[in-house]
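S.K.: Take this sequence and fold it.
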Amino acid sequence: MHALHKLLFFHLLTSLGRDALGGKIINGEKAKKDSMLYMVSLQNNKGHVCGGFLISEDFVLTAALCNNHLTHVILGTHDLSRVANGNKRFIEKIYTHPYYVNVGLGKDIMLLKLSEKVQLDNRVQTIQLPTSEMSIRDNVKCQVAGWGKTRSNGTTVDKLQVVDVSTINKHVCKQKWGGLPDHVICAGGYNTNKGFCQACFLFGDSGGPLVCNGKAVGIVSFNKDGFCSYPNFPNIYTDISKYLPWINYVLKQKTC
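M.R.: Modelled structure (predicted):
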């Protein structure tokens, strides 16, 4: 990234403050009950904080920006107003990427080790990650889901929402933002009225997966502001495939 573009980009993110965080699914619909069984609600003592997704029986993948006094996760339900005791798992250990500082510098990725393994069944499933580093093509149709707000100045929802988005050319995305951190994917929020938007706090869709061709390829990271009029700035996701060595290293630390 050129020095001037980097300066302008980081100034933009700084001026946006916490409004730069992903927070809402816009112009989506309720997820079907038998779909997206890998979705996880990250919670603290006040309730829902962020989204995440199950990648093994005892690990959840999410965004590093979601590290906000997390205590437990909820699995196996699309409706956060109807949570049974069996849906809850406490968080045993948090692994934030060692070089994460803020979303403007990238590396917005985090793993959560659960206190006990989850029983995989017709309510809870894992989602597959890329098996190697990859570069996703332009205009690939993908999905993003979450429990955030559905419109600007709206209220958060209890029932999981999902929306279709398409990947955006990296050069176009970089030009619109005036620069980008390394290892991100752009999808939705530009030349469309669909995608995720922002919340003033961490409650919402942040940390949820960008799912393309049945695999989780990205993690909801940031966007421009708290308004949901989209045509100017693409949505930004962490590119999971670029962090596979780190993910695999952490998954092997079973006794840490």
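
S.K.: going forward, measure contacts and count neighbours with C-alpha atoms only.
M.R.: Will do.

S.K.: Quick check: closest non-adjacent residue to L42.
M.R.: Setting aside the residues directly before and after it, L42 is nearest to V73 in space (C-alpha to C-alpha, 6 or more residues apart in numbering), at 4.6 Å.

S.K.: ok, now I236?
M.R.: Excluding the flanking residues, the one nearest I236 by C-alpha to C-alpha, 6+ apart is C186, at 4.9 Å.

S.K.: can you pull the contacts of that neighbour?
M.R.: T167, I168, N169, K170, C173, P234, N235, I236, Y237 (C-alpha atoms under 8 Å, 6 or more residues apart in numbering).

S.K.: Verify the contact between the fourth one and D182 for me.
M.R.: No: with contact taken as C-alpha atoms under 8 Å, K170 and D182 are classed as non-touching, separated by 11.0 Å.

S.K.: Neighbour count: those two, which is higher?
M.R.: Taking other C-alpha atoms under 10 Å, K170 and D182 do not tie; K170 has more neighbours (18 against 14).

S.K.: show me the contacts for that one.
M.R.: By C-alpha under 8 Å, 6+ apart, the neighbours of K170 are I185, C186.

S.K.: could you redo the last one with a cut-off of 6 Å?
M.R.: By C-alpha atoms under 6 Å, 6 or more residues apart in numbering, no residues touch K170.

S.K.: so how far is stretch 43-59 off the chain centroid?
M.R.: 11 Å (C-alpha atoms, centre = their mean, to the nearest Å).

S.K.: Straight-line length of that stretch, end to end?
M.R.: 15 Å (C-alpha to C-alpha, to the nearest Å).

S.K.: neighbouring contacts of that stretch?
M.R.: So stretch 43-59 is contacted by 38-42, 60-62, 69-73, 112-114, 117-118, 126-127, 202-208 (C-alpha under 6 Å, 6+ apart).

S.K.: same deal with stretch 154-165?
M.R.: 28-31, 78-81, 141-149, 188.

S.K.: try 8 Å this time
M.R.: With C-alpha under 8 Å, 6+ apart as the criterion, stretch 154-165 contacts 24-31, 78-81, 141-150, 187-188, 194-195, 204.

S.K.: Please apply the same query to stretch 108-123.
M.R.: By C-alpha under 8 Å, 6+ apart, stretch 108-123 touches 34, 37, 57-65, 76-77, 89-97, 100, 102, 124, 126, 219, 221, 238, 247, 250.

S.K.: Show me where the chain has its helices.
M.R.: For the chain, the helices defined by DSSP state H cover 3-16, 170-177, 244-251.

S.K.: Make a markdown table from these and add distance to V162 to it.
M.R.: Below are these laid out as a markdown table (distance: least, C-alpha to C-alpha, whole Å):
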| stretch | distance to V162 |
| --- | --- |
| helix 3-16 | 25 |
| helix 170-177 | 23 |
| helix 244-251 | 26 |
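
S.K.: Could I get the full set of strands for the stretch 1-150 of the chain?
M.R.: Remark: strands assigned in the stretch 1-150 of the chain by DSSP state E, counting those that start in this stretch are 22-26, 29-30, 39-44, 47-56, 59-62, 72-74, 88-96, 110-114, 141-146.

S.K.: Now show me the structure for the sequence below, then we'll compare the two:
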Amino acid sequence: MASLQVNGKHRCGGFVISNDFVLTAAHCDVKKTYKMTVVLGTNNIRKADRKRKTHKVVKKCKHPDFKTVLLGNDIMLLKLSGPAKVTPVLLPKRKGFVKANTECLVAGWGYIKTNGTAQDELRKVNVTTDNLKKCQQRWKYSLPAKILCAGGDKTDKGFCQGDSGGPLVCNEIAVGIVSFNFNRDCDYSKRSNVPNVYTDISMFLPWINGILRKGVC
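M.R.: Next comes the predicted model:
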């Protein structure tokens, strides 16, 4: 897990997928005038050894077709200033890797309630993937292509703001990237919500592997 930070404050999650690249959501990007860093190898980001755990972001590889989360392609690679001394997360090797009704895990330092605050300690929760057609019907909006749905619906489990960019991990493989939920509402236990939406990593493998192979974007 990675904490993507702006001016020393947690903004989004992310996860290491190679020696010097972190995968996250494109909507986590900020203006060039802001200092972006990545904190690795810690569960508690407040107590982290900043000198040893913090990496500068030297290149942001945002998907060229990204405009807004509701239009999809919410994916970005961050090239680090030095090697990440942590074990990379495995990615799927083919499209459509994960099926509906699979129990997975999502983790992050995000809010634990609507309009909350980022957490110091990493939190995680189990969520179950949904059938994509049923997810589209539950939303009653036109969802973007290349997504996965999991959690947030008929359950008290799901992600919240600050968890964006973090991984949806199924069978120890990162299959999704936290993208968006309904109306930024995270109080899932209080009412019937709709499924949370993740970027489907398996649909972007050629783009990801091309950047990792070249080391640049």
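
S.K.: re the thing from before, show me the two of the contacts of C186 of the first structure that sit farthest apart.
M.R.: Greatest spacing in the contacts of C186 of the first structure, by C-alpha to C-alpha: N169 and Y237 (13.2 Å).

S.K.: ok, the two, which is more surrounded?
M.R.: The neighbour count for N169 of the first structure versus Y237, taken as other C-alpha under 10 Å, is higher for Y237 (28 against 16).

S.K.: which of the residues in stretch 169-187 of the second structure are buried?
M.R.: Residues 169-170, 173-181, 186-187 are the ones in stretch 169-187 of the second structure that count as buried (16 or more other C-alpha atoms under 10 Å).

S.K.: Pull up the aligned stretch in the first structure for it.
M.R.: Aligning stretch 169-187 of the second structure against the first structure (TM-score structural alignment) gives residues 211-229.

S.K.: returning to what we had before: comparing the strands of the stretch 1-150 of the first structure, which comes out most buried?
M.R.: Of all the strands of the stretch 1-150 of the first structure, strand 22-26 carries the top mean neighbour count, a mean of 31, counting by mean count of other C-alpha atoms under 10 Å.

S.K.: Just tell me the aligned range of that one in the second structure.
M.R.: So strand 22-26 of the first structure is aligned with nothing, judged by TM-score structural alignment.

S.K.: From V103 of the first structure, how far out is the residue nearest to I236 of the first structure?
M.R.: Going from C186 of the first structure to V103 of the first structure by C-alpha to C-alpha gives 14 Å.

S.K.: Kindly report the same for T167 of the first structure.
M.R.: Taking C-alpha to C-alpha, one finds T167 of the first structure at 19 Å from V103 of the first structure.

S.K.: Stretch 127-137 of the second structure maps to which residues in the first structure?
M.R.: Taking TM-score structural alignment, stretch 127-137 of the second structure hits residues 165-175 over in the first structure.

S.K.: For the matching stretch, measure first residue to last.
M.R.: 20 Å.

S.K.: And stretch 143-151 of the first structure, by the same measure?
M.R.: First-to-last residue span, stretch 143-151 of the first structure, C-alpha to C-alpha: 18 Å.

S.K.: Quick one: distance of that stretch to the chain centre.
M.R.: Remark: stretch 143-151 of the first structure is offset 10 Å from the chain centroid, using C-alpha atoms, centre = their mean.

S.K.: got it, and stretch 10-17 of the first structure?
M.R.: 20 Å.

S.K.: Same question for stretch 155-163 of the second structure.
M.R.: 12 Å.

S.K.: how far does it stretch from start to finish?
M.R.: From its first residue to its last, stretch 155-163 of the second structure covers 18 Å (C-alpha to C-alpha).

S.K.: and if you look at stretch 139-157 of the second structure?
M.R.: With C-alpha to C-alpha as the measure, stretch 139-157 of the second structure spans 17 Å from end to end.

S.K.: What's the match for C149 of the second structure in the first structure?
M.R.: Under TM-score structural alignment, C149 of the second structure pairs with C186 in the first structure.

S.K.: For the buried residues of stretch 169-187 of the second structure, which two are the farthest from each other?
M.R.: Greatest spatial distance in those: I173 and D187, 27.5 Å, computed using C-alpha to C-alpha.

S.K.: could you measure D138 of the first structure against H5 of the first structure, distance?
M.R.: The value you get for D138 of the first structure to H5 of the first structure, if C-alpha to C-alpha is used, is 23 Å.

S.K.: okay, the two: which has more neighbours?
M.R.: Neighbour comparison, D138 of the first structure and H5: the larger count goes to H5, with 16 against 13 (by other C-alpha under 10 Å).

S.K.: Return the residue of the second structure aligned against the more buried one.
M.R.: In the second structure, no residue is matched to H5 of the first structure (TM-score structural alignment).

S.K.: Now for H5 of the first structure: which residues touch it?
M.R.: G178, G179.

S.K.: Report the contact partners of Y190 of the first structure.
M.R.: Y230, P231, N232, F233, P234, N235.

S.K.: E103 of the second structure too?
M.R.: Contact partners of E103 of the second structure, counting by C-alpha under 8 Å, 6+ apart, are N126, V127, T128, T129, C170.

S.K.: nearest spatial neighbour of N232 of the first structure, skipping sequence neighbours?
M.R.: N232 of the first structure's closest residue in space is Y190 (C-alpha to C-alpha, 6+ apart), at 5.6 Å.

S.K.: Can you say which of the contacts of Y190 of the first structure are buried?
M.R.: Y230, F233, P234, N235.

S.K.: wait, the third one sits on N193?
M.R.: This means P234 of the first structure. No: if you go by C-alpha under 8 Å, P234 of the first structure and N193 don't touch, sitting 10.9 Å apart.

S.K.: Quick check: the aligned residue in the second structure for N102 of the first structure vs V178 of the second structure, distance?
M.R.: Aligned by TM-score structural alignment, N102 of the first structure pairs with T68 of the second structure. Distance of T68 of the second structure to V178 of the second structure, given as C-alpha to C-alpha: 14 Å.

S.K.: next one: Y198 of the second structure
M.R.: Taking C-alpha to C-alpha as the measure, Y198 of the second structure falls 5 Å from V178 of the second structure.

S.K.: residues bridging contact with the two, i.e. touching both?
M.R.: L168.
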